[in-house]
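[1] pasted the sequence and its predicted model underneath.
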Amino acid sequence: MTITVAGEKKEYKDGLTLPELIEIEDVETPQYVTVSINDEFVPTEEKESTILKEGDSVEFLYFMGGGC
């Protein structure tokens, strides 16, 4: 199946789960990353059970602190 990850279309196996994608994409600090699929945030408690579908668009979002 084809899904878009961080703006890039890629091929993955059917039935790919979000945790599998996070591992394949070697996401830094996966426990702290926020994920959106098709512009909707995935609640933390649903990450483990989320199965991706053909045409999904996935973004990994990292919140950065900083300032003076």
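    Okay, I see it. Numbering: from 1, shown residues only.
[2] going forward, measure contacts and count neighbours with C-alpha atoms only.
    OK.
[3] so which residues of this protein form strands?
    Assigned by DSSP state E, the strands in the chain fall at 2-5, 8-11, 34-37, 40-41, 57-61.
[4] quick one: distance of the longest one to the chain centre.
    Using Cα atoms, centre = their mean, to the nearest Å, the mean C-alpha position of strand 57-61 is found 5 Å from that of the whole chain.
[5] with the third one instead?
    The chain centroid and the centroid of strand 34-37 are separated by 5 Å under Cα atoms, centre = their mean.
[6] also this one, for the comparison:
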Amino acid sequence: MIITANGKPAELSGEVSVSRMLEELKISDPLYVTVQLNEELVPRADFDTALVREGAVVEFLYYMGGGADGQGPC
């Protein structure tokens, strides 16, 4: 089946869980990714039960923290 992942078509073996989708699409750092499925954030606790269906729109979000740049107060 075909979904849209980060704005590009992607193929999955069928209706799968979010966890399985991460595996099939070989998403880097799956422990640190936030998944938005059809414009809704999927809680990490639901990755094994939330289903990705034909035509789904998925975004993978990585939140990066930054440190002080030494130029001002933290």
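    Yep, it's here. Because the structure is a prediction, the values reported are computed rather than measured.
[7] now mean neighbour count too, for the strands of structure 1, in CSV please.
    Listed next are those as CSV, based on neighbours: other Cα atoms under 10 Å:
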stretch, mean neighbour count
strand 2-5, 17
strand 8-11, 11
strand 34-37, 18
strand 40-41, 12
strand 57-61, 18
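[8] can you put the ones you listed in a markdown table and add distance to residue 67 of structure 1?
    Below are the strands of structure 1 laid out as a markdown table (distance: least, Cα to Cα, whole Å):
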| stretch | distance to residue 67 of structure 1 |
| --- | --- |
| strand 2-5 | 29 |
| strand 8-11 | 31 |
| strand 34-37 | 21 |
| strand 40-41 | 26 |
| strand 57-61 | 19 |
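[9] of all those strands, which one comes closest to residue 19 of structure 1?
    strand 34-37 (10.7 Å; Cα to Cα).
[10] relative to structure 2, what is the average displacement of that closest one?
    Mean deviation of strand 34-37 of structure 1 relative to structure 2 after superposition (mean Cα distance after the TM-score superposition for structure 1): 0.4 Å.
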